[in-house]
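Asks: Sequence and predicted model, in that order:
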Amino acid sequence: MTQTARARYAAVLDRSLGDLTTAAIARMDSELDWFSELDAEQRSWISMIAHAGIAQCSQWLRSPGRPLDVSEQVFGAAPRTLTRDVSLQRTVAMVRTTIEVIESRIVDLFGPEEADEAARAMSEYAREVAFATAEVYARAAEARGAWDARLEALAVDAVVRGETEDLVRSRVAVLGWDAGGPVVVVVGAAPQAPGVDDETVVEQVRSCAGRSGLTALTSVQLDRLVVLLAGADEPRAAALAVASAFGDGPVVVGPPVGSVAQAHRSSRAAVAGYRAAGGWPDAPRPVLADELLVERALAGDGHARRELVGQVYERLRADDPVVLGTLAAYLEAGSSVEAAARRQFVHPNTVRYRLRKVRETTHWDPLSARGAYTLRVALTLGGLLAAGNGTGNPPNLEDSSKRTPRS
């Protein structure tokens, strides 16, 4: 096709620009089912885009070797909004409809003798604009993904830092996260394998969570990976579903809470448990933060100390002081039922009965090594509290990391 012919075709399109745009919009309205569902503003964008697309076709005919700039010349100010509200598939349908309108009027526009040559030019332009449109959507998706990743990291950071519930709620709402059902926070080491970047880790977490019917928010914080899971009816099973995405070392899951706005409570326990998990080398993976209460208490977690005292010492003292005394005697006797019975001047079966009461009341089994260890620390903390109350100077059970250092 000669440059003179191209210039002539371009001039014809310029003269017919308004009529072709009106015909293209009318055909979209009649043939595309979803077009009628768009609001007035979206329809006006599409009319503007169709008009600009036909106008650029005439410019392309005049300068055939010049690459198409669909982003600026066709989409104009609408690309970000359009790519969010109208899918790529629908945009391709709009482009195809506009080109079909031009092709259907080729004979009227260019005459029978030039119809074939003009049709080939329109087909070439349609191919170019289709590739350029796909590139616009690809760039928009990439930018949106990077922006969403930053918002996701900020939302997780707000939970870990214990920000206000309103702030957490608003950041999660921006992401459109479906936080239905119980929410738990899982903390562990970030993978350090070569070639595994943060984006790969996040995608793996989402994939693992999705297969188990969970939704996840994820953030890689230096060497630590933090995951919020919604729909976690059973915390350990939920954490197990994503455990493979973590690096080596312990994986700790916090207690379930009712909503993402309360997730800072689960996060606080999970982070404290992760810091203290080294005190229990044989801990299961994943491990519940509540199973690490004794390690957390020894590491300075005031919440864990108060929880241990409340679950064990205060509950047993309120329920039956005799059972509390028998537990203390049993632990002092080196976890020997017979020795505790001699100390208490009772039958060994009485000691066993009272130890079963301890297990029922506290959910810690004094007959297991782990349970006895936890109960011993709980009684020690409870005894310190009771002794302190007697002197008017109760011990500080707050988190030691939050104390004001001495000058």
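Replies: Here it is on my side, so go on.

Asks: alpha carbons only for contacts and neighbour counts from here, please
Replies: OK.

Asks: Checking my notes, Y137 in a helix, right?
Replies: Yes: judged by DSSP: H, G, I helix; E, B strand; the rest coil, Y137 forms part of a helix.

Asks: Hmm, T83 and it touching each other?
Replies: Yes: the pair Y137 / T83 is scored as a contact, 6.4 Å apart, by C-alpha atoms under 8 Å.

Asks: Looking at these two, which is more packed in?
Replies: Per other C-alpha atoms under 10 Å, whichever of Y137 and T83 has more neighbours is Y137, with 20 against 16.

Asks: gap between the more buried one and G388?
Replies: If you measure Y137 against G388 using C-alpha to C-alpha, to the nearest Å, the figure is 67 Å.

Asks: same deal with R354?
Replies: Distance from R354 to G388, by C-alpha to C-alpha: 27 Å.

Asks: between those two, which one's more packed in?
Replies: Between R354 and G388, counting by other C-alpha under 10 Å, R354 is the more crowded of the two (19 against 14).

Asks: Which strand or helix spans the more buried one?
Replies: Applying DSSP states H and E as the criterion places R354 in helix 348-362.

Asks: State whether G325 is indeed within a helix.
Replies: Yes: G325 forms part of a helix when assessed by three-state DSSP.

Asks: So R8 versus F110, what's the distance?
Replies: In terms of C-alpha to C-alpha, R8 sits 9 Å off from F110.

Asks: nope, E199 is what I was after
Replies: Taken as C-alpha to C-alpha, the span from E199 to F110 is 53 Å.

Asks: Which one's more surrounded, these two?
Replies: F110 (18 against 12).

Asks: What residues does the more buried one make contact with?
Replies: Counting by C-alpha atoms under 8 Å, 6 or more residues apart in numbering, F110 makes contact with Y9, V12, A118.

Asks: Go again with 10 Å.
Replies: If you count contacts by C-alpha atoms under 10 Å, 6 or more residues apart in numbering, F110 has them with R8, Y9, V12, L13, D116, E117, A118, A119.

Asks: take a look at this one as well, against the first:
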Amino acid sequence: MPQSASTQDGSARYTDYPMAMGVLTTIFFMWGFLTCLNDILIPHLKAVFELTYFKAMLIQFTFFGAYFLMALPAGRLVAGLGYKKGIVAGLIVAGIGAATFWPAAGMRSYPFFLGALFVLATGITVLQVAANPYVALLGPEKTSSSRLTLAQALNSFGTFLAPWFGGMLILSTTVKSADDIKQMAPADQVIYRAHEASAVQGPYIGLAIVLVLLAVFVYLFNLPKLKETTEQADSGSHSLLDALKIPHVLFGVIAIFCYVGAEVAIGSFMVNYIAAPNIGHMSEQDAAHYVSLYWGCAMVGRFLGSALLAMMSPRRLLAIFSVINMLLVLTTMTTSGNIAMWSIVVIGLFNSIMFPTIFALGIERLGPLTGKASSLLIMAIVGGAVIPPLQGFIADQIGIQHAFFLPLICYAYILFYGARGSKIIDYTLPTAASGR
């Protein structure tokens, strides 16, 4: 059994749990895979239901909106169950959401698809609330950013595989253009659309089975118990507002909002963007491979970033990567062809360390407020629900390429957070905490 060390506040801090980290990285892989599969669902359902970009982006609005609506209930659930059972519950709920894709496809109902996505995202929200702080706390505080980045590297491996998997099993069925379909008889159109919708049934039922089996495995595995910084240690003493009054938490919440919004918006538009005649001039199925490369770059960057973060300031590295991504977004907005295509793909490499670094900096030195800050940071993932539809609305007006100015603004804010906003300013906990 690994030994624990005591911090100055007397809490136990475990320093070496390689097996536990192995299990947790599997969880990170699964939710990365499920999240990135949305990038394939968007062009597929856009074609099936003949949606505008704005309506297609309701997929991301629904999925990431669940983070905002369900983060606090998820935090209370994890507080009551503990990290391990919270992870198990999240996997089961996500499995139910994945299984619901079968009747949604059978009914060929876009609202039903959105409902299934909401349930799936609720399960992933529970996983995020439980697993992110668990990994951050599973070792010395000074290496929490490095540890989270390593776990997120496996998350990126999931996002790397998902577009390839989805492109092969889902997008490959969408072979007719909208004009071709309109030439078909009404009855044949219905049959063809139903066939397209059913393409998601097999893949998502398979994912539901995997999620339930993983829940059983985690339940049987002896994960270390870390209770001192969950909401169990904070019941009734502090509120979310107490955490938000701390500058590096407030700025961190905004930074997570901006980062997830930018990352998701870029991934969501990439298939349609790269397939465009003036960019990649290819089929949507072929363009899906470049989405895999985008997330694959993030995976490589997280493995490299984990090593870099162990050697240099996470704030400095975050600022440097933000500047590079701003330059890449500007490049893709002002060029065409291969330059525009590859500049947007390479953004994934420098996205790599952003989420885990912002998260770790956002909960740094918070003690009993860690649970509250974690819930707030997870709620901020709602940026993935807000930015993509907003960019979709702008793209409907001025085109996809120029609409990328929205992620550009997001990266500019992350630069501020790395350079100044994440610096810790002395604060005093409310008197309710000091009296314990």
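Replies: Okay, I see it. Computed from a predicted model, the values in this text were never measured in an experiment.

Asks: Could I get the TM-score for this pair?
Replies: Overlay of the two chains. TM-score (TM-score structural alignment, normalised by the length of structure 1): 0.20; 139 aligned residues with a C-alpha RMSD of 7.1 Å.

Asks: intersection of neighbour lists for Y137 and T83 of structure 1?
Replies: T91.

Asks: Tell me how many other residues crowd the nearest residue to M270 of structure 2 once chain neighbours are set aside.
Replies: Leaving aside its sequence neighbours, M270 of structure 2 sits nearest to V291 (C-alpha to C-alpha, 6 or more residues apart in numbering; 6.5 Å). Residues contacting V291 of structure 2 under the criterion other C-alpha under 10 Å number 31.

Asks: before we move on, what about the one 4 residues further on?
Replies: Summarising burial for W295 of structure 2: neighbours were counted as other C-alpha under 10 Å, giving 32.

Asks: which residues of structure 1 fall in strands?
Replies: According to DSSP state E, structure 1 carries its strands in the segments 183-189, 215-221, 224-230, 251-253, 287-288.

Asks: deepest of these, which one?
Replies: strand 251-253 (a mean of 32; mean count of other C-alpha atoms under 10 Å).

Asks: so what does that strand touch, helix or strand wise?
Replies: If you count contacts as 3 or more C-alpha pairs under 10 Å, 6 or more residues apart in numbering; DSSP states H and E, strand 251-253 of structure 1 packs onto strand 183-189, strand 224-230, helix 235-242, helix 263-276, strand 287-288.

Asks: C57 of structure 1 is nearest to which of these?
Replies: strand 224-230 (49.5 Å; C-alpha to C-alpha).

Asks: and the closest one with helix 235-242, angle?
Replies: Computed by axes from the mean of the first three to the mean of the last three C-alpha atoms, to 10 degrees, the angle separating strand 224-230 of structure 1 from helix 235-242 equals 120 degrees.

Asks: before we move on, back to that, got the buried residues for the one helix or strand the residue nearest to M270 of structure 2 maps to?
Replies: Counting by DSSP H and E, the element that carries V291 of structure 2 is helix 284-309. Buried residues in helix 284-309 of structure 2, counted by 16 or more other C-alpha atoms under 10 Å: 284-306, 308-309.

Asks: Longest helix in structure 2, please.
Replies: helix 58-99 (DSSP state H).

Asks: So which elements touch that one?
Replies: Helix 58-99 of structure 2 sits against helix 18-36, helix 38-48, helix 110-137, helix 201-220, helix 247-275, helix 370-379, helix 383-398, with contacts defined as 3+ C-alpha pairs under 10 Å, 6+ apart.

Asks: right, so these: which one is the most enclosed?
Replies: Comparing these by mean count of other C-alpha under 10 Å gives helix 370-379 as most buried, with a mean of 27.

Asks: quick one, that helix and helix 247-275 angle?
Replies: Going by the same axes, to 10 degrees, helix 370-379 of structure 2 makes 30 degrees with helix 247-275.

Asks: Tell me what angle helix 370-379 of structure 2 forms with helix 58-99.
Replies: Using the same axes, to 10 degrees: helix 370-379 of structure 2 against helix 58-99 is 110 degrees.

Asks: Remind me what helix 370-379 of structure 2 packs against, helices and strands.
Replies: If you count contacts as 3+ C-alpha pairs under 10 Å, 6+ apart, helix 370-379 of structure 2 packs onto helix 58-99, helix 110-137, helix 240-244, helix 247-275, helix 354-362.

Asks: so how far is the longest one off the chain centroid?
Replies: Relative to the mean C-alpha coordinate of its chain, helix 58-99 of structure 2 is positioned 13 Å out (C-alpha atoms, centre = their mean, to the nearest Å).

Asks: helix or strand right after that helix?
Replies: Following helix 58-99 of structure 2 in sequence order, the next helix or strand is helix 101-107 (DSSP H and E).
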